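Q: Sequence and predicted structure are below.
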Amino acid sequence: MKAAIIGGTGYGAIELIRLIQKHPYLEVGSVISNSQAGSNFSESYPHLSEIIEQPLEKFDVQNIAKENEIVFLATPSGVSSNLVPQLKETGIKCIDLSGDFRLRSPEVYETWYKHSPAPENYLNEAVYGLSEIYGENIKNANLISNPGCYPTASTLGLIPILKSNLADSDSIIIDAKSGVSGAGRGLSLTSHYAEINENLKAYKLGAHQHIPEIEQVLTDESGQPITISFATHLVPMTRGIMCSIYLKLKEKVTTEDVHQIYDEFYKNKPFVRVRPVGKVPATKEVWGSNYCDIGLHVDPRTNRLTIISVIDNLVKGAAGQAIQNANIMNGWDERAGLQDIPMYP
């Protein structure tokens, strides 16, 4: 199956190409970049010389539909909301990696993303692509809204305990840290070497666009309104997200009790690894892979649960989960093309 990639020079797109290149059922088709159309792909990414040698193309909906069977949109927010309706008219399957179809409410999207929302009928059609949770819905979908990187790590870390009814849902604090690639490839003061090297920054406190997405998913899965405290930090590394999540428990339980809940919940989910009691994951341990690793600890003094959830923001947090969703949509093994061993050290 040929896959078009729109937004072809960003980090999400290059990670899609890396993963598709070794996928048993997908191959790279059209690569779309209006800003660099006509140039060779390896001019933007020299490490692909003699591997991917093809010109970048302008967006042409008819040509995309003619040459490809599925489209990955790795565009900035506010772009795919205009492109997806055009693509959907041709009947082609779409997986959107931006935030344009994640929030069901147009008003909430406009408030948090500061862009005009997508048409409401497409918001209603889009299936939220948290692969481990919504796999049955993804099977029959033609439009997938791929989750954000922070929401993937946060919700996979929280859903089992919220479903157990052991959590005090009013006490959730998510302390999240990301590598610099999460800011994209564009130049900015935030990701300037001299600004980020040997530095640790908190940013978008109380204003991060992933807050309503996390709350929407947790509300859906817990059956009660969820409001979180969410703090994001930029750390001087290229890849990786760690979410340190804290909440109070309603009953006195042990780490072993909570571990059993998570082990059972994720026992048939190949890309979520629950660490043994007493072990917590590090970002390097999922680097370059589609895994989400989770560690758990109940403090008997405070009866507070700490959840450590780590992912590679460009793989499980973006391109890897998008391909996992494509696998599910097409009835393939969800692990197809994604069984890389994490790179270490």
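A: Cool, the structure landed. Residues are numbered from 1 along each chain as shown.
Q: Please make it C-alpha for all contacts and neighbour counts, starting now.
A: OK.
Q: List the buried residues of the helix or strand hosting Asp257.
A: Element membership of Asp257, judged by DSSP states H and E, is helix 255-265. Neighbour-count burial for helix 255-265 flags 255, 258-259, 262-263, 265 (criterion: 16 or more other Cα atoms under 10 Å).
Q: With stretch 40-56 instead?
A: Quick answer for stretch 40-56 (16+ other Cα under 10 Å): 40-42, 52, 55-56.
Q: quick one: contacts for the residue nearest to Gly331 when sequence neighbours are not counted?
A: Excluding the flanking residues, the one nearest Gly331 by Cα to Cα, 6 or more residues apart in numbering is Lys139, at 7.0 Å. Counting by Cα atoms under 8 Å, 6 or more residues apart in numbering, Lys139 touches 328-331.
Q: hold the first one in mind and look at this next one:
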Amino acid sequence: MALKVIKVAIVGVTGYSGLELLRLLKNHRYVEIVSIHNTANHSQMIAEAYPHLKGMYKITTTPFDPLHIMQEADIVFFATSSGVSKDLVAPFIAAHFPVIDLSGDFRLLAEDYASWYHKAPAPQTLIDQTTYSLADFYSASTTNYIANPGCYATATLLALAPLAQHHLLDKHNIIIDAKSGLSGAGKSLTTASHFINANENVTMYKVNQHQHIPEITRQLQKWQPNIEHIQFNTSLIPINRGIFISAYVKLNEDTSLDVLHQLYTSTYYQKPFIRVMPEGTLPNIKQVVGTNFADIGLAYNQDTKYLTIVSVIDNMIKGAAGQAIQNMNHLFGFDETMGLELIAQYA
């Protein structure tokens, strides 16, 4: 069966995730970008504002108009900051028009969103119509509206999924140390992301308060219902992109590294974007930067009974735009690797 070219609109195109969507979708043979929009609602040739797109796109940003988008496109991506898409998506959901939202506006229940994002939430009736889709565990849904997972949540959930799915996690001992490159902090300049503070420095932020904590916990509970809390800390490190997760967990039963490695290998055997490292090998960020891969390695301490799981991703691709495209591929029946067959930018 011949595959149909789908027409795509992007809202929030001038943010890091929006620009990454634009870059990656250029290589998708079955995608045509028909409209791009920024939240400032002014018109500008995208290649004039972002010269790295010169010769690649001759498209102009246009004011946001839901009706026009639905007339022109087959799907719309929202790559907006938190608190934006929740006020814009209602016409699309009402029309059953496909939407993939890269922000956090529809990942949580309304009351949890208000508590963790400190903003007014979307109506729960809209949230109930969305599907939180960790793309590597995607399952067919009756909804056309997808909430794309957060970057930290993606790396953490992929690190813990094989254990939680088999109810192996000791619910009292789930500790995650998460480190991100500066692009994860977004484009807006802050004291923490200012060069003089970020360069040659490591800064812990949002200790016990990061908005991905309830997102991670909620998904873990779907796999292993007795999980109540996790210890999750985040730090900024002086690199452009990449996430390095070190998870330290105890298990509900005695085991060995061989058994655990086999569990991870069998879980991810047919998942093309998850690479489990050979026993005794741990991944590093460089091997995934510029790709949609998540690389995972294990180390088990027989004395303390702690399992260390290292998970690395590119926060802008696997943690945002790449996973969104993977979800789009699922939604439209494409091979999930379409447009995402990328090799790491190692040097």
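A: Yep, that arrived. All figures in this text were calculated on a predicted structure; none of them were measured in a lab.
Q: what's the TM-score here?
A: Between these two chains, after superposing, the TM-score reads 0.97 (TM-score structural alignment, normalised by the length of the first structure); 342 aligned residues with a Cα RMSD of 1.2 Å.
Q: quick one on the thing from earlier: which strands and helices lie in contact with the helix holding Asp257 of the first structure?
A: Judged by 3 or more Cα pairs under 8 Å, 6 or more residues apart in numbering; DSSP states H and E, the packing partners of helix 255-265 of the first structure are helix 149-163, strand 272-274, strand 292-299.
Q: circling back: with the buried residues of helix 255-265 of the first structure in mind, which one is nearest to Thr238 of the first structure?
A: Taking Cα to Cα as the measure, Thr238 of the first structure sits nearest to Tyr262 out of the buried residues of helix 255-265 of the first structure, at 29.2 Å.
Q: Show me where the stretch 151-300 of the second structure has its helices.
A: Assigned by DSSP state H, counting those that start in this stretch, the helices in the stretch 151-300 of the second structure fall at 151-165, 195-198, 212-223, 257-268.
Q: So which of those helices is the most surrounded?
A: Mean neighbour count (mean count of other Cα atoms under 10 Å) peaks for helix 151-165 among these, with a mean of 23.
Q: Where does it end up in the first structure?
A: Aligned by TM-score structural alignment, helix 151-165 of the second structure falls on residues 149-163 of the first structure.
Q: quick one, strands of the stretch 1-150 of the second structure?
A: 6-11, 31-37, 44-45, 60-61, 75-78, 99-101, 130-132, 145-147 (DSSP state E, counting those that start in this stretch).
Q: need these in CSV with distance to Leu21 of the second structure, can you?
A: Formatted as CSV, those follow (distance: least, Cα to Cα, whole Å):
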stretch, distance to Leu21 of the second structure
strand 6-11, 8
strand 31-37, 10
strand 44-45, 17
strand 60-61, 15
strand 75-78, 9
strand 99-101, 12
strand 130-132, 19
strand 145-147, 15
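Q: and of those, who's closest to Ile343 of the second structure?
A: For Ile343 of the second structure, the closest of the strands of the stretch 1-150 of the second structure is strand 31-37, at 20.7 Å, according to Cα to Cα.
Q: Superpose on the first structure and give me the mean offset of that closest one.
A: Strand 31-37 of the second structure, aligned to the first structure and superposed, deviates on average by 1.1 Å (mean Cα distance after the TM-score superposition for the first structure).
Q: against the first structure, where does that strand fall?
A: Strand 31-37 of the second structure covers residues 26-32 of the first structure once aligned (TM-score structural alignment).
Q: For that stretch, buried residues please.
A: Residues of stretch 26-32 of the first structure classed as buried: 26-32 (neighbour count, 16+ other Cα under 10 Å).
Q: Closest one to Thr90 of the first structure out of these, please.
A: For those, the nearest to Thr90 of the first structure is Ser30 (15.8 Å; Cα to Cα).
Q: need the strands for the stretch 201-345 of the first structure, in chain order.
A: Shown for the stretch 201-345 of the first structure, the strands assigned by DSSP E, counting those that start in this stretch span residues 201-203, 229-234, 241-248, 272-274, 292-299, 304-311.
Q: quick check: angle from the last one to strand 292-299?
A: With axes from the mean of the first three to the mean of the last three Cα atoms, to 10 degrees defining the directions, strand 304-311 of the first structure sits at 170 degrees from strand 292-299.
Q: Strand 304-311 of the first structure versus strand 241-248: what angle between them?
A: Angle, strand 304-311 of the first structure to strand 241-248, by the same axes, to 10 degrees: 160 degrees.
Q: residue in the first structure matching Ile243 of the second structure?
A: Under the alignment (TM-score structural alignment), Ile243 of the second structure pairs with Ile241 in the first structure.
Q: pretty sure its match is touching Lys177, no?
A: Yes - contact criterion Cα atoms under 8 Å: Ile241 of the first structure and Lys177 qualify, at 5.5 Å.
Q: of those two, who's got more company?
A: A count of neighbours by other Cα atoms under 10 Å puts Ile241 above the other of Ile241 of the first structure and Lys177, at 33 against 21.
Q: give the contact list for that one.
A: 149-150, 153, 176-179, 283, 310-313.
Q: His42 of the second structure now?
A: Taking Cα under 8 Å, 6+ apart, one finds 61-63 in contact with His42 of the second structure.
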